[in-house]
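J.: this is the structure alone, sequence omitted:
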């Protein structure tokens, strides 16, 4: 039990390897298989007895991706490695593995335990197969296995001898060039695949290069991948990528060539070039300045012609210019912070000021987006020069300010003129009102004066019955004068509403009792008993009385007055319909105006007051008439009135009277 902890005995080695869930093998320092597990043997397709004692490196099973010299292959004491290898099975399949190694001591010699895990394919299987084939026969791959691998390669693979004649032509080559293997074997390669359109000098150059290659194994085609033009059997040409590996067979140089049809790649490259040309055309022909900024150091990496004109820098100067040199509004510290914020957000739009080469300041709106190219972050900035528009805006602002001042001045003058006009109109209205009041009061005053004169004239001879008659005349004249004054006061003072729930039918019945209605006129009350309205009962009674009186006056020869109602969603309609003479068209516009009347007596406040009362309740009054057939007054008022007691709002909005309110006029009297 004095063995090193890494030593194992021969009996347990195979058991240990089979416990590993990955292909595993133990090899000597020279590459000979000492032991392997079943997964490793299964992958290679080789039985245990065949694999034992086989040299992995010499038999071509093993290809390390990194180049390793023989000294690298030798195991080093206490050194473990992780590297990539290509493992080829007996069928010719090549798979990329990650190989993990660990040194172990056995019977006095150092061995290497290798455990394989499938690696992320940074190299394709096709490339690995090509790599195996190129290193034939150095890898000591058998001829049979060589052809198995070559036939599975997806790219055209051709082998030529020192005389440039084809000795092998794989299936992919048949598909690429259109020739079968039988058609190509023994033919010179340049006669098959070199374009006939190639100049004679070019063909001779290829022949000379092939001759040099056959003699030395060195030539133009051995320098790596080169792009050439290939020719198919039908004469069509296509772009190709060619790589040739020299192979020394029987002391003569042969070549293994791999040809890739890169038509699709060339088309993609051409599309990319076309797109780049379109981009540069748009970039350089844009009417807006465009710059590309590297936010890492604020340098300008690209700029178009418009940006060059806007800022005045030459192309050479632009290359040495940074944002700090053209920004006129922000400090360098603010610029750095701003760049970081833009990179984080991905886009931005802002207005700033930029300084041209000659020191002029330009107002610019910058629209920028973040993009990545070759792993770096850049800002694509569009510069919209708004200097002239800002100047126009400033001028417009000045004009606007001057206009406001002028408007204010004219407004003040207008107010002054309006005040003078109102004063003039007030005086005119006062004169008109005084004239009407004087006209209406003159009759009752004349009656009083005449009665007094009669009583004085008769003196003691005045009979009691005559005195009583004179007193009655005087009393009637006083009552009439008082009614004129009351109408004026009623219209001039603000209405006060005492709201309560009222029955429209009851209010109408009370109103009818207070109007003297001739026998030849009939009143029909069709108001519904169920309708209850929140309103001022005395004010509504006054409206009803006025409308009934007007209807009676409109039917001197008799007729019918119909009062009906219609309940709506949140209001009620009350209609007064008469069969009278109707209202003339020239009177309709003035119907609700104060001081307007067609009657011999009265001052024309009746309908005006009715309108004020209805509007004070939040309602409206409308009239429809037909000459010779009658008139219909319709009141529409809300059922639940929201106007507070004592408040009147609607009459203030009355525009039918030129001074808006007669109250002010009466206060002047």
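T.: Structure's in. What do you need? No experiment lies behind these values; they were computed from the predicted model shown.
J.: only C-alpha atoms from now on, for both contacts and neighbour counts.
T.: OK.
J.: where exactly do the helices run in the stretch 101-250 of the chain?
T.: Remark: helices assigned in the stretch 101-250 of the chain by DSSP state H, counting those that start in this stretch are 125-134, 143-152, 171-177, 181-184, 189-193, 200-216.
J.: output the contacting helices and strands for the fourth one.
T.: Contacting helix 181-184 under the criterion 3 or more C-alpha pairs under 8 Å, 6 or more residues apart in numbering; DSSP states H and E are the following elements: strand 166-169.
J.: quick one: the strands in the stretch 351-500 of the chain?
T.: Remark: strands of the stretch 351-500 of the chain, listed N- to C-terminal, are 361-373, 376-385, 500-503; assignment by DSSP state E, counting those that start in this stretch.
J.: how close does residue 215 get to residue 257?
T.: Noted for residue 215: a distance of 17 Å to residue 257, by C-alpha to C-alpha, to the nearest Å.
J.: the two: which has the busier surroundings?
T.: residue 257 (21 against 15; other C-alpha atoms under 10 Å).
J.: check which element follows whichever helix or strand that one is part of along the chain.
T.: Take DSSP states H and E as the rule and residue 257 turns out to sit in strand 252-261. Next in sequence after strand 252-261, counting helices and strands by DSSP H and E, comes helix 263-285.
J.: okay, one more to line up with it:
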């Protein structure tokens, strides 16, 4: 292990030591063999080092190599170190914000060592291939320079533990700068008049530089726009889909994973219509947009896998430069919460109207009803002379009207509930005692054997009304007799009361409407009993759920907050 580390260090220090040879040799030869051509190409190398050419794939073409190879061919290896030294130094100073103190001099001399071996390889090639066409000679020299330089750079990456990124360096070897450099050098070397050739080559390189700058700005602008759009798409809760002319999905935003627990990429290549319940509506709307490219909105239901969501969707056409539709952007927003709020407001309005109506009805009925009951008591003997059952029928109906009026008053004028600790078992036993006679007449029996003291914070009268309504509903649903099973279960946090009957049950489609005012499944029902039950349980901070199956019975589950009994608690 230590030996391998020593080899890696030795490799870097070997390039560093070789790099020290370059500036020494360059300065000596600059003073000894000074020519205007070397000065021009050195200055040109400095300028080109400041103006690299940007290529597709994030590649950068350092055109300073043109100067190095040209001086190599005309003036030899050592003189080529002069433009190499000043061109590379310019690059390092630029990256260090023109501060000599910030330059990483170790890395600089390592780079010098790499270029030393690369230029030496090009020099050996040029000396060994005399007589071949100029273009191929220069092409081989430039190729060898790039290959040696790339190989030495890979060695540095491996020596510093960057083996994973070393393979990416192969992508920096590109044929475009190789052929362009060879072509420009061929023009320069083959030209009979060097100065005009340098001038024309400089104009050509300057055009390349301007074009590459425009390309670079366009790429950066496009990248910034893509990053912004990607940022919006990744952080919005809206469901964004891009579809083609045939409604095939080409893009789905990451928000689909949050809403539908699916992988957005898996939606690509499938049809939008596969996930829309209102398929025909969506098709007709898309056809309308094709005829008149204007954004349209609709409300629909999206279902992906087992998740269905009601959304408000806007379909917008994407036009090309000729004004023709290229794609469609479909932006959907989950409006489930909004629909629930609207339903809540509608329900609240219903309750308000119901309360006003109930108050008026109760007020108008109760006063004459009191008078009728009084006179009925006085006329009881006369009814018995006509028929023994006449008075009972009329009296029961009057009592029924009285009960309805009482329920209307509870609904119309809800009073603030006074909660006290009460034994829930005792309340249930009291209600069962009241209904036992009616139940036995219909061959119905209660199964309730809880004698434990179970305390809850409640209004005893209202809680009796709750169980009275629930038990009466169970009795009326069991025309053929049966058993009403009542169970109590207490935990630290709540008390659960379960009432199970063997009645006719309630269809699934009607369960959601239970508790609404004036809605009932009974022929002579008012639809107010269960509404009172729901209101009372809600005021007590509890919950109620109803599970029923047609012809199999109904199960009512009520949960109320429990009370911990202490030694100082008093029962009310």
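T.: All right, it came through fine. Treat the numbers as computed from the prediction; the structure is a model and nothing was measured.
J.: quick TM-score on the pair, please.
T.: Superposed pair, TM-score by TM-score structural alignment, normalised by the length of the second structure: 0.36. Supporting alignment: 297 aligned residues with a C-alpha RMSD of 6.9 Å.
J.: one step back: most tightly surrounded among the strands of the stretch 351-500 of the first structure?
T.: Among those, ranked by average contacts under mean count of other C-alpha atoms under 10 Å, first place goes to strand 376-385 (a mean of 19).
J.: which strands and helices sit next to the helix or strand containing residue 60 of the second structure?
T.: Here residue 60 of the second structure, judged by DSSP H and E, is contained in strand 59-61. Under the contact definition 3+ C-alpha pairs under 8 Å, 6+ apart, strand 59-61 of the second structure sits against strand 53-55.
J.: which helix runs longest in the first structure?
T.: Identified as the longest helix of the first structure according to DSSP state H is helix 387-458.
J.: that one vs strand 361-373, what angle?
T.: With axes from the mean of the first three to the mean of the last three C-alpha atoms, to 10 degrees as the basis, helix 387-458 of the first structure and strand 361-373 are set at 120 degrees to each other.
J.: show me what helix 387-458 of the first structure is packed against.
T.: In terms of contact count using 3+ C-alpha pairs under 8 Å, 6+ apart, helix 387-458 of the first structure is assigned the packing partners strand 361-373, helix 464-492, helix 662-668.
J.: mind putting those in JSON lines, distance to residue 294 of the first structure included?
T.: Output for those, formatted as JSON lines (distance: least, C-alpha to C-alpha, whole Å):
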{"stretch": "strand 361-373", "distance to residue 294 of the first structure": "10"}
{"stretch": "helix 464-492", "distance to residue 294 of the first structure": "80"}
{"stretch": "helix 662-668", "distance to residue 294 of the first structure": "77"}
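J.: just name the most buried of these.
T.: Each of those was scored by mean neighbour count; the highest is strand 361-373, a mean of 17, by mean count of other C-alpha under 10 Å.
J.: which strands and helices sit next to that one?
T.: In this structure, strand 361-373 of the first structure makes packing contacts with helix 332-345, strand 347-355, strand 376-385, helix 387-458, judged by 3+ C-alpha pairs under 8 Å, 6+ apart.
J.: what packs against the very next helix or strand once past the strand holding residue 60 of the second structure?
T.: Downstream of strand 59-61 of the second structure, the first helix or strand assigned by DSSP H and E is helix 65-75. Under the contact criterion of 3+ C-alpha pairs under 8 Å, 6+ apart, helix 65-75 of the second structure touches helix 36-50, helix 77-95, helix 105-128, helix 175-190.
J.: now do 6 Å
T.: helix 77-95 (3 or more C-alpha pairs under 6 Å, 6 or more residues apart in numbering; DSSP states H and E).
J.: just the angle between the helix it packs on and helix 105-128, please?
T.: Angle, helix 77-95 of the second structure to helix 105-128, by the same axes, to 10 degrees: 150 degrees.
J.: and helix 77-95 of the second structure, what does it pack onto?
T.: Short answer (3+ C-alpha pairs under 6 Å, 6+ apart): helix 77-95 of the second structure packs on helix 36-50, helix 65-75.
J.: am I right that residue 365 of the second structure is in a helix?
T.: Yes. With DSSP: H, G, I helix; E, B strand; the rest coil as the criterion, residue 365 of the second structure is part of a helix.
J.: how many other residues sit next to residue 408 of the first structure?
T.: Neighbour tally, residue 408 of the first structure, other C-alpha under 10 Å: 12.
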